[in-house]
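Q: kindly generate the corresponding structure for this input.
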Amino acid sequence: MTLPVFDTAAIKHATTPKLVFTAVHDALIAHAHGRTTVPPPLHLQFPDADGDCHVKASGVADTPDFTVKIATGFYRNPTAGLPTNHGLVCIVSAQTGQIRAILDDQGMLTAWRTAAGTLATHAMARSDTATLAVFGTGE
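A: Prediction:
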């Protein structure tokens, strides 16, 4: 069986901001209801390279899959013409433990997930608001 690997182009083609907003919204609701498993992240530091790596995992009860995310930040990379952040997400079967897909998102999904700070803004904004600015909520 060939493992599907989706690159950023494929992820962008299949994903919309509304889909991300809805997925994060639903995950936060599941978490608030105690239906998630979210262990503490693993954190590696690479001081000689001015970098770090976070490995995070999560699952929602009664869903077929869970995820493991690897996200890196190497802050000198721009001087070498490389992006600062990179990452990938593994989708793993919660029934068999088999990896079902790899999303080689190069950090894009992390940036979009971080942008879900708009959820709080959406929940707190007045219904008659015409203009709103939000700072520091991802890309």
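
Q: hey, let's count contacts and neighbours off CA atoms from now on
A: Fine.

Q: how about the strands in this structure?
A: With DSSP state E as the criterion, the chain has strands at 5-6, 36-37, 42-46, 51-60, 65-74, 85-93, 99-103.

Q: so can I have a markdown table of the ones you listed showing distance to residue 121 and mean neighbour count?
A: Formatted as a markdown table, these follow (distance: least, Cα to Cα, whole Å; neighbours: other Cα atoms under 10 Å):
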| stretch | distance to residue 121 | mean neighbour count |
| --- | --- | --- |
| strand 5-6 | 31 | 16 |
| strand 36-37 | 23 | 15 |
| strand 42-46 | 29 | 12 |
| strand 51-60 | 24 | 17 |
| strand 65-74 | 25 | 20 |
| strand 85-93 | 26 | 20 |
| strand 99-103 | 28 | 18 |
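
Q: output those strands as JSON lines; include the columns distance to residue 120.
A: Formatted as JSON lines, those follow (distance: least, Cα to Cα, whole Å):
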{"stretch": "strand 5-6", "distance to residue 120": "30"}
{"stretch": "strand 36-37", "distance to residue 120": "20"}
{"stretch": "strand 42-46", "distance to residue 120": "27"}
{"stretch": "strand 51-60", "distance to residue 120": "21"}
{"stretch": "strand 65-74", "distance to residue 120": "23"}
{"stretch": "strand 85-93", "distance to residue 120": "25"}
{"stretch": "strand 99-103", "distance to residue 120": "27"}
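
Q: to compare with the earlier structure, here is another sequence to fold:
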Amino acid sequence: MAASLPVLDYDAVLAAVSPSEATQRVRNGLLRFHAGEWTMPPKVYLESPPFGDFRAMPARGAGLALLKWVTSFPGNPARGLPTVTGVICLSDASTGEPLMLLDARS
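A: Predicted coordinates:
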């Protein structure tokens, strides 16, 4: 594993690409998924009653594997926290080596 795993916080993720570029990349990703270039099994829900739930969303393609781990906790705004928080772990699909962590909150 790399000496230091890069971590992109919320602001770094927002600064990395413009909204229009992000929209185009999502579109291209959906086209690649439809063409069979990416594998994306159904998301897994892990409930945390009565508070909310966790969601695991794995995918693999283009030499990468990733796991998007997000939460949905509707009561969080009353605590001064966002309803949705999460992280994306990006890995090399041929070695399994973690490459980066990205903030995935809404």
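
Q: what would you report as the TM-score here?
A: For these two chains in superposition, a TM-score of 0.90 is obtained (TM-score structural alignment, normalised by the length of structure 2); 104 aligned residues with a Cα RMSD of 1.2 Å.

Q: so which of the strands of structure 1 is nearest residue 17 of structure 1?
A: For residue 17 of structure 1, the closest of the strands of structure 1 is strand 99-103, at 16.8 Å, according to Cα to Cα.

Q: could you find the counterpart of residue 88 of structure 1 in structure 2?
A: Under the alignment (TM-score structural alignment), residue 88 of structure 1 pairs with residue 87 of structure 2.

Q: state the distance from that match to residue 50 of structure 2.
A: Using Cα to Cα, to the nearest Å, residue 87 of structure 2 is found at 22 Å from residue 50 of structure 2.

Q: ok, residue 18 of structure 2 next?
A: Distance, residue 18 of structure 2 to residue 50 of structure 2, using Cα to Cα: 37 Å.

Q: residue closest to the middle of structure 1?
A: Here the mean C-alpha position of structure 1 is nearest to the C-alpha of residue 110 (Cα atoms, centre = their mean), at a distance of 3.5 Å.

Q: give me the neighbour count for residue 37 of structure 2.
A: 14 (other Cα atoms under 10 Å).

Q: can you tell me how far the closest residue in space to it that isn't next to it in sequence is from residue 106 of structure 2?
A: Setting aside the residues directly before and after it, residue 37 of structure 2 is nearest to residue 61 in space (Cα to Cα, 6 or more residues apart in numbering), at 6.1 Å. Counting by Cα to Cα, the gap from residue 61 of structure 2 to residue 106 of structure 2 is 24 Å.

Q: list the buried residues in the helix ranked longest in structure 2.
A: The single longest helix within structure 2, with elements called by DSSP state H, is helix 19-34. Across helix 19-34 of structure 2, burial judged by 16 or more other Cα atoms under 10 Å covers residue 33.

Q: now the angle between strand 52-61 and that helix, please.
A: 70 degrees (axes from the mean of the first three to the mean of the last three Cα atoms, to 10 degrees).

Q: structure 1: matching residues for helix 19-34 of structure 2?
A: Counting by TM-score structural alignment, helix 19-34 of structure 2 lines up with residues 17-32 of structure 1.

Q: nearest spatial neighbour of the equivalent of residue 5 of structure 2 over in structure 1, chain-adjacent residues omitted?
A: By TM-score structural alignment, residue 5 of structure 2 lines up with residue 3 in structure 1. Of all residues not flanking residue 3 of structure 1 in the chain, residue 101 sits nearest, at 6.0 Å (Cα to Cα, 6+ apart).

Q: any idea how far residue 5 of structure 2 is from the equivalent of that neighbour over in structure 2?
A: Aligning on TM-score structural alignment places residue 101 of structure 1 opposite residue 100 in structure 2. From residue 100 of structure 2 across to residue 5 of structure 2, the span is 6 Å (Cα to Cα).
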